[in-house]
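Engineer: Predicted structure and sequence below. I'll ask about it afterward.
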Amino acid sequence: MSVGLVTVTALLGAAVGALVGRAAPALARRFPAAARDPADADGSAHCHADAGARVGSGRNAHAAPIRRACGGGGPCGAGRVPPDVRAAVGTASAGVVGALVFGGLTVTLGPDPALPAFLLVAAGGLVLAAVDLTCRRLPDPLVAATAVAGGAGLVVAALVAGTPGRLGAALVGAVLSLAGYVTLALLPGSRLGFGDVKLAAVLGLPLGWSGWSPLCLGLLLPHLLQGIVVLTLLATRRVRRDTPLPFGPAILVGAWLSVLLA
């Protein structure tokens, strides 16, 4: 493994993450929701651009009422930390996450022709995670852009490596992910939104390309991770049992870990 390649991609990931951290409030305003959630009667609706998202609208319908600085000067549950300090900390944290994501993929894949495709999907995932955590939605345009970038990257990788058959495996992964998440979303009492379903289908492309083991892990790990998060938040009394939480970040982290561990 080339240390130089890992260093370059980690620095690239840090730059992408930092940009995402700075742009998250603007992205939140760029994709406003059509309605507000009546449950946000305590004023937290002012903090979220997706308080009224529902299944089938292309938005993530279920996410935590976590107050964040969304820009625009609205009542965002202002704390004792100055906004510029919060912004700087958020940007630095996003940069660290980006470096870990890109660096981890590079260590795992090495100089594989598919590495650029995986990094493109990772970049889109960083944006989607930031928007989902900030505004409780997974906008269709961002999900579609991630799908196009990742799919195009895999086509190029297949042509360069002379392995067009792996494109079929990638499509199978996307179809199986879509079918699995649609089934879960339609179950009674499900808290999955169709934004989650579409994101899972997009991530099924690189997971299917990687093989059956990463694909299976990618379908299982998000639910395990989300369960850990929910139990932790319940134990610390940060949420109630009926508090909806965003699932997009868990899908993304689960897919990333699946590539690294499988």
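Structural biologist: Thanks, I have it.

Engineer: from here on, contacts and neighbour counts on C-alpha atoms
Structural biologist: Noted.

Engineer: Wait, residue 260 touches residue 106, no?
Structural biologist: No - applying C-alpha atoms under 8 Å, one finds residue 260 not in contact with residue 106, separated by 9.6 Å.

Engineer: And those two? Which one has more around it.
Structural biologist: Shown here are residue 260 and residue 106; by other C-alpha atoms under 10 Å, residue 106 has more neighbours (26 against 16).

Engineer: What distance do you get for residue 115 to residue 3?
Structural biologist: 15 Å (C-alpha to C-alpha, to the nearest Å).

Engineer: Which one's more surrounded, those two?
Structural biologist: When neighbours are counted by other C-alpha under 10 Å, residue 115 comes out ahead of the other of residue 115 and residue 3, with 19 against 9.

Engineer: how close does the closest residue to the more buried one other than its chain neighbours sit to residue 117?
Structural biologist: Excluding its sequence neighbours, the residue lying closest to residue 115 (C-alpha to C-alpha, 6 or more residues apart in numbering) is residue 109, at 6.4 Å. Using C-alpha to C-alpha, residue 109 is found at 11 Å from residue 117.

Engineer: what's the answer for residue 135, then?
Structural biologist: 27 Å.

Engineer: The closest residue to residue 177 other than its chain neighbours: which element?
Structural biologist: Residue nearest to residue 177 in three dimensions, not counting chain neighbours: residue 201, with 5.1 Å by C-alpha to C-alpha, 6+ apart. Assigned by DSSP states H and E, residue 201 falls within helix 194-210.

Engineer: Now do that helix: which elements does it pack against?
Structural biologist: helix 140-161, helix 165-186, helix 212-235, helix 248-261 (3 or more C-alpha pairs under 8 Å, 6 or more residues apart in numbering; DSSP states H and E).

Engineer: residue contacts, residue 9?
Structural biologist: 99, 102-103, 106 (C-alpha atoms under 8 Å, 6 or more residues apart in numbering).

Engineer: so which helix or strand takes in it?
Structural biologist: helix 3-30.

Engineer: Okay, buried residues for that helix please.
Structural biologist: Across helix 3-30, burial judged by 16 or more other C-alpha atoms under 10 Å covers 6-7, 9-22, 24-25, 27-29.

Engineer: tell me the angle of the helix or strand that comes right after that helix relative to helix 3-30?
Structural biologist: Tracing the chain C-terminally past helix 3-30 and defining elements by DSSP H and E, one meets helix 83-109 next. Helix 83-109 and helix 3-30 are oriented at 140 degrees to each other (axes from the mean of the first three to the mean of the last three C-alpha atoms, to 10 degrees).

Engineer: Flag every buried residue along helix 83-109.
Structural biologist: So helix 83-109, judged by 16+ other C-alpha under 10 Å, has buried residues 87, 90-109.

Engineer: helix, strand or coil for residue 238?
Structural biologist: coil (DSSP: H, G, I helix; E, B strand; the rest coil).

Engineer: okay, now the one to match up with it:
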Amino acid sequence: MTSWGDAGSAGPLFVAVIGLLGLILSPLAELLIAKMLPRVGPMPGMRARITTAVITAVLCAAFAFRVGSDAALPAFILLSVLGVQLARIDVALHLLPNPVVLSLLVGGLLCLLGATFGGEPWANLVRALAGAVILFVIYLILALISPAGLGMGDVKLAAPVGLYLGYLGWTQLFYGGLLGFILNGLVTVFVVARNRKERTSDVAHGPSMIGTAVGIGLLFS
């Protein structure tokens, strides 16, 4: 299990600065995605942009408070920025763009590698790599068994989600993987109950996976 060295000890100014960083990075990420991935479409509307920016800023500030000056903080800032973007796109388009998912995986790995060279135990990085492989394989098997329930985008997203959960610990990986399905089930029941025309397969699974990874990172590290 990872134990943040300065968890909860970050000063208000540090937390505010990291939150402001998230507020800035969110529209920059949206701009890059819109320019480099025409398939995703143009920039979202102003309301969506403000919402994603605020959520990203809050998550970045929360991680700054939770993690403090830990060397792994950049990895979780990246998770906040790209995770919110992936959730937004998946909800709007039922799509998890490969370049964004790959950026989260490779960027997260590089950030965690940097944290390891910065003094974090190598065991955390090895466990993170194992977590990425384990969760990816589990999602792949489930998608092959029930293609209507999971898309290949969800399978690919399982790799970076497993990377982060694995870095936090084996317990976090197990419960995080399980809670992702539970959360998605609850969301599906709620959405279908409100809109009876909505099919269960039309409910995006990506936001539940990302939300679980973020929640586990903030609460149970």
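Structural biologist: Cool, the structure landed. Not measured: the values here are computed from a predicted model.

Engineer: follow-up on the earlier one: residue in the second structure paired with the residue nearest to residue 115 of the first structure?
Structural biologist: Using TM-score structural alignment, the partner of residue 109 of the first structure in the second structure is residue 67.

Engineer: Its match and residue 127 of the second structure, how far apart?
Structural biologist: Counting by C-alpha to C-alpha, the gap from residue 67 of the second structure to residue 127 of the second structure is 19 Å.

Engineer: Could you do residue 50 of the second structure as well?
Structural biologist: For residue 50 of the second structure, the distance to residue 127 of the second structure - C-alpha to C-alpha - is 36 Å.

Engineer: swap in residue 37 of the second structure?
Structural biologist: 32 Å.

Engineer: Please apply the same query to residue 149 of the second structure.
Structural biologist: In terms of C-alpha to C-alpha, residue 149 of the second structure sits 28 Å off from residue 127 of the second structure.

Engineer: More neighbours: these two, which one.
Structural biologist: Legend: neighbour count by other C-alpha under 10 Å for residue 149 of the second structure and residue 127, higher for residue 127 (22 against 15).

Engineer: Identify the residue of the first structure aligned to that one.
Structural biologist: By TM-score structural alignment, residue 127 of the second structure lines up with residue 169.

Engineer: That match contacts residue 214, correct?
Structural biologist: No - the pair residue 169 of the first structure and residue 214 does not pass the contact test of C-alpha under 8 Å, sitting 12.0 Å apart.

Engineer: Now for residue 217 of the second structure, how many residues are close by?
Structural biologist: 21.

Engineer: related to what we said a few turns ago, the residue nearest to residue 177 of the first structure matches what in the second structure?
Structural biologist: So residue 201 of the first structure corresponds to residue 159, using TM-score structural alignment.

Engineer: ok, now which ones touch residue 158 of the first structure?
Structural biologist: So residue 158 of the first structure contacts 113-114, 164-167 (C-alpha under 8 Å, 6+ apart).

Engineer: mind checking the SS state of the aligned partner of residue 191 of the first structure in the second structure?
Structural biologist: In the second structure, residue 191 of the first structure lines up with residue 149, judged by TM-score structural alignment. Secondary structure state of residue 149 of the second structure, per three-state DSSP, is coil.

Engineer: Tell me which residues touch residue 149 of the second structure, please.
Structural biologist: 143, 201.

Engineer: distance of it from residue 143 of the second structure?
Structural biologist: 7 Å.

Engineer: can you check residue 110 of the second structure too?
Structural biologist: Residue 110 of the second structure is 28 Å from residue 143 of the second structure, by C-alpha to C-alpha.

Engineer: Repeat that for residue 77 of the second structure.
Structural biologist: Distance of residue 77 of the second structure to residue 143 of the second structure, given as C-alpha to C-alpha: 29 Å.

Engineer: Residue 186 of the second structure too?
Structural biologist: Residue 186 of the second structure is 19 Å from residue 143 of the second structure, by C-alpha to C-alpha.

Engineer: re earlier: okay, residue 135 and residue 117 of the first structure: which has more neighbours?
Structural biologist: Between residue 135 of the first structure and residue 117, counting by other C-alpha under 10 Å, residue 135 is the more crowded of the two (33 against 22).

Engineer: Just give me the match in the second structure for the more buried one.
Structural biologist: Under TM-score structural alignment, residue 135 of the first structure pairs with residue 93 in the second structure.

Engineer: about what we covered before: so which of residue 77 and residue 143 of the second structure has more stuff around it?
Structural biologist: Neighbour tally, residue 77 of the second structure and residue 143, criterion other C-alpha under 10 Å: the higher count belongs to residue 77, 26 against 17.

Engineer: State the distance from the residue nearest to that one when sequence neighbours are not counted to residue 36 of the second structure.
Structural biologist: With sequence-adjacent residues excluded and distances taken as C-alpha to C-alpha, 6+ apart, residue 77 of the second structure is closest to residue 60, at 5.5 Å. Distance, residue 60 of the second structure to residue 36 of the second structure, by C-alpha to C-alpha: 24 Å.

Engineer: gap between the aligned residue in the second structure for residue 235 of the first structure and residue 204 of the second structure?
Structural biologist: Residue correspondence, TM-score structural alignment: residue 235 of the first structure in this structure matches residue 193 in the second structure. Residue 193 of the second structure is 15 Å from residue 204 of the second structure, where distance means C-alpha to C-alpha.

Engineer: more crowded one of the two?
Structural biologist: Counted by other C-alpha under 10 Å, residue 193 of the second structure and residue 204 do not tie: residue 204 has more neighbours, with 25 against 11.

Engineer: Now do the same contact list for the more buried one.
Structural biologist: So residue 204 of the second structure contacts 90-91, 94 (C-alpha under 8 Å, 6+ apart).

Engineer: Which of the three states applies to the aligned partner of it in the first structure?
Structural biologist: Under the alignment (TM-score structural alignment), residue 204 of the second structure maps onto residue 246 of the first structure. Taking three-state DSSP as the rule, one finds residue 246 of the first structure in the coil state.

Engineer: what's the distance between residue 246 of the first structure and residue 227 of the first structure?
Structural biologist: Following C-alpha to C-alpha, the distance that separates residue 246 of the first structure from residue 227 of the first structure is 12 Å.
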